[in-house]
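Q: no sequence on hand, only this structure:
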């Protein structure tokens, strides 16, 4: 009995001295937060904060990583059923105190991030965090992702088709997804088409909700589409892609069984009621950055729709496109008027000089007016319809009111004068 007590006392003392292997038995977990938003524009600031959730200690050291789909050459992270690999950021020391801040982001900061904490000697590690997306909008991405039907929210069992169109060689591009449960992987089933990868989801489920995008390596991305799956019978139809300031925002509340057109539908932004409409459509004209946010809707006797993020980007140039077009058109108008005046002056001078000749053409009697037509070359370039290789500027000469009204042949009379003999030969061309 004494031997057993002595053994238990020795075991307890060893446990107090060295403690259990915390990194192996029950490592703490961490939570990664992105603020103020994971959807960013170039030049915005963002903070990634890493917090140890089940420890009161404050002497943790943090490391920051880019998360990618698991490969055999990089460290494998497993959190329940979540699997991914990590690449430690070269400037990971900027995350001292559990905060990794970026004061001016650009397209290179787009990606999926994770964090981990450690302390003590020997080192005790926490688990890796669930991966979080940080997305910086590229005004001209090298590829574009589209979805059919063209909306971000879908009912359970809806069929979706996601298609990536790559500018140039599409080899090596893949269609990725980061599900809301933290799963980072390629969208399946994925098919490599001539323009890029496509993913056909024959019946989507709630767990497949998340962000989808196309990527090449870890530095080239398409636009991103946030796919939400409505668990109830109501969804909000909103723009899939970001809008520009000055655009119109149209929101439509949809119910599986249909909506009575006279019923009052409530629309919310960031949790606050913004409008009650006697129809299921709401439009906000001439939007600005302040209209960016989370939108949802609710129909009486039905569930509330999921939330959808509506992004608003600034105009791509300092001048308004409409103002630019107006200035160009005004310039063309002034040029046309100046051209008409010059032609009129030249015709008058020519007629005045010709009237002194013996066999001159009676200009004032034959020529009624000159009509000048200019094509709007600006508008032709804006359309996708193939245009003629060159724009024609011409004048139409008309003779007499009767000839115009009766449809008679209008012809020109050309006088050829022999300078040596002083005689004139008149030739008529129809």
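A: Sure thing, it's come through. Quick caveat, the model's predicted, so the values are computed rather than measured.

Q: rest of the way, CA atoms for contacts and neighbours
A: Noted.

Q: number of residues surrounding residue 332?
A: Counted with other CA atoms under 10 Å, residues neighbouring residue 332 total 17.

Q: repeat for residue 294
A: A count of neighbours around residue 294, defined by other CA under 10 Å, yields 16.

Q: doesn't residue 309 make contact with it?
A: Yes. With contact defined as CA atoms under 8 Å, residue 294 reaches residue 309; the gap is 4.4 Å.

Q: run through the helices of this protein in chain order.
A: 2-18, 22-25, 321-354, 363-366, 377-382, 401-406 (DSSP state H).

Q: among those, which comes closest to residue 178?
A: Proximity of the helices of the chain to residue 178 was assessed by CA to CA; the nearest stretch is helix 22-25, lying at 27.4 Å.

Q: what comes up buried for that closest one?
A: By neighbour count, with 16 or more other CA atoms under 10 Å as the criterion, helix 22-25 contains no buried position.

Q: elements contacting that helix?
A: Using 3 or more CA pairs under 8 Å, 6 or more residues apart in numbering; DSSP states H and E as the contact definition, the elements that helix 22-25 packs against are strand 124-125.

Q: what is the strand it packs on packed up against?
A: By 3+ CA pairs under 8 Å, 6+ apart, strand 124-125 packs against helix 22-25, strand 111-119.

Q: can you list those in CSV and add distance to residue 348?
A: CSV is the format used below for the helices and strands packed on strand 124-125 (distance: least, CA to CA, whole Å):
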stretch, distance to residue 348
helix 22-25, 99
strand 111-119, 71
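
Q: so which of those comes closest to residue 363?
A: Distances from residue 363 to each of these were compared using CA to CA; the minimum, 75.3 Å, belongs to strand 111-119.

Q: what's the closest one packed up against?
A: Under the contact criterion of 3+ CA pairs under 8 Å, 6+ apart, the helices and strands touching strand 111-119 comprise strand 30-35, strand 46-52, strand 61-68, strand 124-125, strand 132-136.

Q: same list (those) but as TSV, adding mean neighbour count and distance to residue 267.
A: Listed next are those as TSV, based on neighbours: other CA atoms under 10 Å; distance: least, CA to CA, whole Å:
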stretch	mean neighbour count	distance to residue 267
strand 30-35	18	25
strand 46-52	21	29
strand 61-68	22	36
strand 124-125	18	46
strand 132-136	21	27
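
Q: ok so, going back, wait, which of the helices of the chain is closest to residue 32?
A: Relative to residue 32, the nearest member of those by CA to CA is helix 22-25, separated by 19.3 Å.

Q: one more structure, for comparison:
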């Protein structure tokens, strides 16, 4: 019968195998965890020469990924959140950039011949634009002074030649950065846009979005009286001057027929406390804005009645009782 006792050499080898097995298992777990749980690298978009460019320029989008151990990436470019890939190069170049190329761009990378991927980059916006502003406001009145201004955010350009267009016309009506109408008339109302070209250079801006200038004749206010029922001496009367153009900060001028005095109020209401018969009459208002006045309102008539008294004779008392 064979003995089951281990030889001295077997007793020495078993701990060595155990140590080797433990060492290999540790490294297998380490590399598996590193592969599965290491944070994916982040892609980053850069635009050359700048994010603000002009029609006709050459613009390059570049995708950089800081991924250790990856020697070759396959790139995917996306525009404005679309799922469609429009380029698979690290650098994508627009040789003659146009307005349609202005948008938000992001990129993503996948390891060639491997399984690693990057996170998608933050979106970077490519701008090709000019901007119109109107002072003091897009809504103005006949006789106001109005200024159109064209601003172009162009890095490296020190001088622009501006072109102004109205209502889609191809005719340029001004080449100044600021064009002023003084006084403005109803015929100046319309949609305006501008465009810029570098003086002595080749850079061009995009046409701006159109901005609408509205020119109105001054409105005619309406006067209302509260209360509308009979008003007696001692009552309180409120006159209200109503103007349609509520976006304007008006001041209000009140006049009364047969009275040379005028009253200017910040609020659209005029209140008369403890009215007298002499407060009755025809009232008109007009609104004022920066030295210009609206038309006069139609007159509103306020009639004040005196307090009346009635009397009766008492059959049981030998005097007259006056009733207020």
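A: Great, that's in hand. Just so it is clear, the structure is predicted and the values come from calculations on it, not from any experiment.

Q: any idea what the TM-score is?
A: A TM-score of 0.37 describes the superposed chains when it is computed by TM-score structural alignment, normalised by the length of the second structure; 157 aligned residues with a CA RMSD of 4.7 Å.

Q: any chance of CSV for the helices and strands packed on strand 111-119 of the first structure, columns distance to residue 100 of the first structure?
A: Rendered in CSV, the data for these read as follows (distance: least, CA to CA, whole Å):
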stretch, distance to residue 100 of the first structure
strand 30-35, 10
strand 46-52, 5
strand 61-68, 8
strand 124-125, 18
strand 132-136, 12
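
Q: nearest to residue 18 of the first structure, of the ones you listed?
A: Comparing those against residue 18 of the first structure with CA to CA, the closest turns out to be strand 124-125 (12.7 Å).

Q: about what we covered before: rebuild the helices of the first structure as a markdown table, extending it with distance to residue 249 of the first structure.
A: Formatted as a markdown table, these follow (distance: least, CA to CA, whole Å):
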| stretch | distance to residue 249 of the first structure |
| --- | --- |
| helix 2-18 | 62 |
| helix 22-25 | 51 |
| helix 321-354 | 19 |
| helix 363-366 | 59 |
| helix 377-382 | 23 |
| helix 401-406 | 52 |
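
Q: how about those helices, which one is nearest residue 85 of the first structure?
A: Where the helices of the first structure are weighed against each other on CA to CA, the nearest is helix 22-25, at 18.9 Å.

Q: so the spatially closest residue to residue 65 of the second structure that is not a sequence neighbour versus residue 105 of the second structure, what's the distance?
A: Distances taken as CA to CA, 6 or more residues apart in numbering put residue 43 closest to residue 65 of the second structure, at 4.6 Å, once the chain neighbours are dropped. Summarising the geometry, the distance separating residue 43 of the second structure from residue 105 of the second structure, computed by CA to CA, to the nearest Å, is 12 Å.

Q: same question for residue 65 of the second structure.
A: From residue 65 of the second structure across to residue 105 of the second structure, the span is 15 Å (CA to CA).

Q: check residue 61 of the second structure too.
A: For residue 61 of the second structure, the distance to residue 105 of the second structure (CA to CA) stands at 8 Å.

Q: shared neighbours, these two?
A: Among the neighbours of residue 61 of the second structure, those also in contact with residue 105 (CA atoms under 8 Å, 6 or more residues apart in numbering) are residue 45.

Q: show the contacting residues for residue 265 of the second structure.
A: 251, 252, 253, 254.

Q: let me know the distance separating it from residue 253 of the second structure.
A: When distance is defined by CA to CA, residue 265 of the second structure is 6 Å away from residue 253 of the second structure.

Q: what does residue 288 of the second structure give?
A: Relative to residue 253 of the second structure, and taking CA to CA, residue 288 of the second structure is found at 7 Å.

Q: now do residue 139 of the second structure
A: From residue 139 of the second structure over to residue 253 of the second structure the distance is 22 Å, taken as CA to CA.

Q: please say which of those two ends up with more neighbours.
A: Between residue 139 of the second structure and residue 253, counted using other CA under 10 Å, the more crowded position is residue 253 (20 against 17).

Q: quick one: what helix or strand has the more buried one in it?
A: strand 251-256 (DSSP states H and E).

Q: which strands or helices does that strand pack on?
A: Packed against strand 251-256 of the second structure, as judged by 3+ CA pairs under 8 Å, 6+ apart, are the following elements: strand 262-265, strand 281-289.

Q: tell me the helix or strand right after the first one.
A: Going back to what we said before, that points to strand 262-265 of the second structure. With secondary structure assigned by DSSP H and E, strand 262-265 of the second structure is succeeded by strand 269-272.

Q: show me what that following strand packs onto, helices and strands only.
A: In terms of contact count using 3+ CA pairs under 8 Å, 6+ apart, strand 269-272 of the second structure is assigned the packing partners strand 237-242.

Q: which elements pack onto the strand it packs on?
A: Under the contact criterion of 3+ CA pairs under 8 Å, 6+ apart, strand 237-242 of the second structure touches strand 222-226, strand 269-272.

Q: do that again at 10 Å, thanks
A: Packing partners of strand 237-242 of the second structure (3 or more CA pairs under 10 Å, 6 or more residues apart in numbering; DSSP states H and E): strand 222-226, strand 251-256, strand 269-272, strand 281-289, strand 300-302.

Q: what comes up buried for the longest one?
A: In other words, strand 281-289 of the second structure. Of the residues in strand 281-289 of the second structure, those buried under the neighbour-count criterion (16+ other CA under 10 Å) are 281, 282, 283, 284, 285, 286, 287, 288.

Q: ok, so of the residues you listed, who is nearest residue 111 of the second structure?
A: Out of these, the one with the shortest distance to residue 111 of the second structure is residue 288. That distance is 70.6 Å, counting by CA to CA.

Q: from what I can see residue 31 of the first structure touches residue 113, true?
A: No. At 11.7 Å, residue 31 of the first structure does not count as touching residue 113 under the criterion of CA atoms under 10 Å.

Q: that older thread, farthest pair in the buried residues of strand 281-289 of the second structure?
A: 281 and 288 (23.0 Å).

Q: quick check: which of the helices and strands packed on strand 124-125 of the first structure is nearest to residue 12 of the first structure?
A: Closest approach to residue 12 of the first structure among these (CA to CA): helix 22-25, 16.5 Å.
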